[in-house]
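**Student:** please find the sequence and the predicted model below.
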Amino acid sequence: MTPKTLFLAWQEKDRRQWFPVGRLDADVSQPEYRFRYTGGARRARAEAGFPLLVEFPELDEDYRSTRLFPLFRNRVINPGRPDLKDYLRHLDLGHEADPIEILAANGGHRATDAYEVFPKIEGDADGSFSCRFFLHGWRHVNSEAQERLERLTPGEGLYVTLELTNPITGFALQVQTVDYYMIGWAPRYLAIDLAMAVAGEPDRYSARVVRINPQPAPSTQRVLIEMRGRWDGYEPMNGSDYLPVVG
């Protein structure tokens, strides 16, 4: 099985800014797990007072284990839960999904902390890519947009557009319906990489609804979206925020 890479993002409380602060490299077939802080953690400490995790107390340490670290393991549903099948269906996953696939899909969100998990986007040889994410911020759009969100259907096409005047983050990626209702945003930690595809070749990307999960599904897993596009000469998630502090 091919090793997979996930990033850990932390949200600063006051301005709600997201920072990629850690990198998990996982090979579940061995099993081998490796966690390192990234340059984003160093920047988050300087700009927003990011507290290092109790489980990973040293910024320049290379943490390795044959078991998934508790920080991540606690964000995966217990396989003995009676609602496991429903939960995996909300994520558009099959029953054979491993913990890393679940984390990549569910975002690792917990109401008790300010962290999320997202997979490294890998481009193909021609620069094409696909990624999935749950819609952010849909509870903060106007009532007309929320009513439109209720009418979304699986497979429905969407627009992803640049927003340069977001009052919280300044720069953001809006998600709109084809009839121009702004229903929310792409996750902030994906915005720059996805914007490179939208701005570079706007006629060569697409977005669609994968699933709509009504209650009692968590609000953070309400609308699952897939975006496809292509980068020309651009390598995603390769800036200083994503590079490990230690090699």
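**Tutor:** Yep, that arrived.
**Student:** okay, CA-based contacts and neighbour counts for the rest of this
**Tutor:** OK.
**Student:** how many other residues sit next to residue 3?
**Tutor:** Residue 3: 14 surrounding residues under other CA atoms under 10 Å.
**Student:** let's bring in a second one:
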Amino acid sequence: MISTKTSQHQSLSHGREITGLFLGWQDYQSDLWLPVAKMTWAPDLSRYCFRYTKGMERAIELSPIEKSSFIRHPDRLYQSHVTENESLDFKSRMPLSRTRYVPQQQQWLGLPEDPIDPIAYVSRSGGRRYQDSYDVFPEIRPDSQGDYHFHFLPLDIGKLEPDCYEYLLQLAPGHQLGVTDNQLGDGRFQLGRLPGYLLEMARTCPTAIQIEVARVNLKAPQFHSLLCHATVNGTLLTPFATAEYQTYTGI
């Protein structure tokens, strides 16, 4: 089990708004992004369930690396894994070791410094690793109005030009941002890229998603400097309803 000071038995995360974690995969040659796996908490089993999604089938078709992984273990794709512990694919991206700096990082992510919540942390941080093709993002419940709320760190913030980064540091919470192609910005500067799952939503129904600045972290490393808040109108778009997000059964 995840070692935290809060119980994970009623939900994946504090506030009970997070109902699952997805693992996304980016094919950098084609720039295609796909959801490939999902982890949920099964209360009746008191353990985590790890399942591949139909997006993994497409990833295997596109990527020699992904394909070779399943050639070595051909039965993996056809199993719905149920494990007592978190899948390593997710666990390795959570702040479960070297937690000295995690309280400060949780503050940058708009989370309480204590207790440490690995699920909420990775839902907002994206769980990315250096030269990695994967990211993590949450499945969440809608609010009372039927809208969905996601917090995220834009990609490629570390690649911004100095004048653009200086502009970013002056932004205030609530500042509205837009999407052009896959770039996040406000008409004056580009401020990074959207994570794959939000980019897919923006492409599917641009009017359904609104993005604003949640907080600017002046003393944080550059890649942690901007936290954004995306609101998805549930009347116009239901997140994660397309075929790629559904459980792969091998049929």
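**Tutor:** Okay, I see it. Here the structure is a predicted model, which means the values were calculated and not measured.
**Student:** from residue 31 of the first structure, how far off is the closest residue to residue 30 of the first structure other than its chain neighbours?
**Tutor:** Excluding its sequence neighbours, the residue lying closest to residue 30 of the first structure (CA to CA, 6 or more residues apart in numbering) is residue 66, at 7.9 Å. Distance, residue 66 of the first structure to residue 31 of the first structure, using CA to CA, to the nearest Å: 5 Å.
**Student:** ok, now residue 198 of the first structure?
**Tutor:** 37 Å.
**Student:** neighbour count winner among these two?
**Tutor:** More neighbours surround residue 198 than the other of residue 198 of the first structure and residue 31, with 22 against 12 (other CA under 10 Å).
**Student:** which one in the second structure is aligned with that one?
**Tutor:** Alignment of residue 198 of the first structure against the second structure is given by TM-score structural alignment, with residue 206 as its counterpart.
**Student:** ok so, going back, corresponding residue for the residue nearest to residue 30 of the first structure in the second structure?
**Tutor:** Match for residue 66 of the first structure (TM-score structural alignment): residue 84.
**Student:** also residue 209 of the first structure?
**Tutor:** Residue 209 of the first structure maps onto residue 213 in the second structure, by TM-score structural alignment.
**Student:** helix or strand: which one has that match?
**Tutor:** Take DSSP states H and E as the rule and residue 213 of the second structure turns out to sit in strand 209-216.
**Student:** helices or strands up against that strand?
**Tutor:** strand 176-180, strand 226-232 (3 or more CA pairs under 8 Å, 6 or more residues apart in numbering; DSSP states H and E).
**Student:** and the shortest one, what does it pack against?
**Tutor:** Okay, so that is strand 176-180 of the second structure. strand 183-185, strand 209-216.
**Student:** would you mind giving those strands as a markdown table with mean neighbour count and distance to residue 105 of the second structure added?
**Tutor:** Formatted as a markdown table, those follow (neighbours: other CA atoms under 10 Å; distance: least, CA to CA, whole Å):
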| stretch | mean neighbour count | distance to residue 105 of the second structure |
| --- | --- | --- |
| strand 183-185 | 19 | 22 |
| strand 209-216 | 20 | 13 |
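**Student:** the ones you listed into JSON lines, with extra columns for distance to residue 197 of the second structure?
**Tutor:** Converted to JSON lines, these look like this (distance: least, CA to CA, whole Å):
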{"stretch": "strand 183-185", "distance to residue 197 of the second structure": "14"}
{"stretch": "strand 209-216", "distance to residue 197 of the second structure": "12"}
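**Student:** quick one: closest of those strands to residue 79 of the second structure.
**Tutor:** Closest approach to residue 79 of the second structure among those is made by strand 209-216 (34.6 Å; CA to CA).
**Student:** good, wrapping up.
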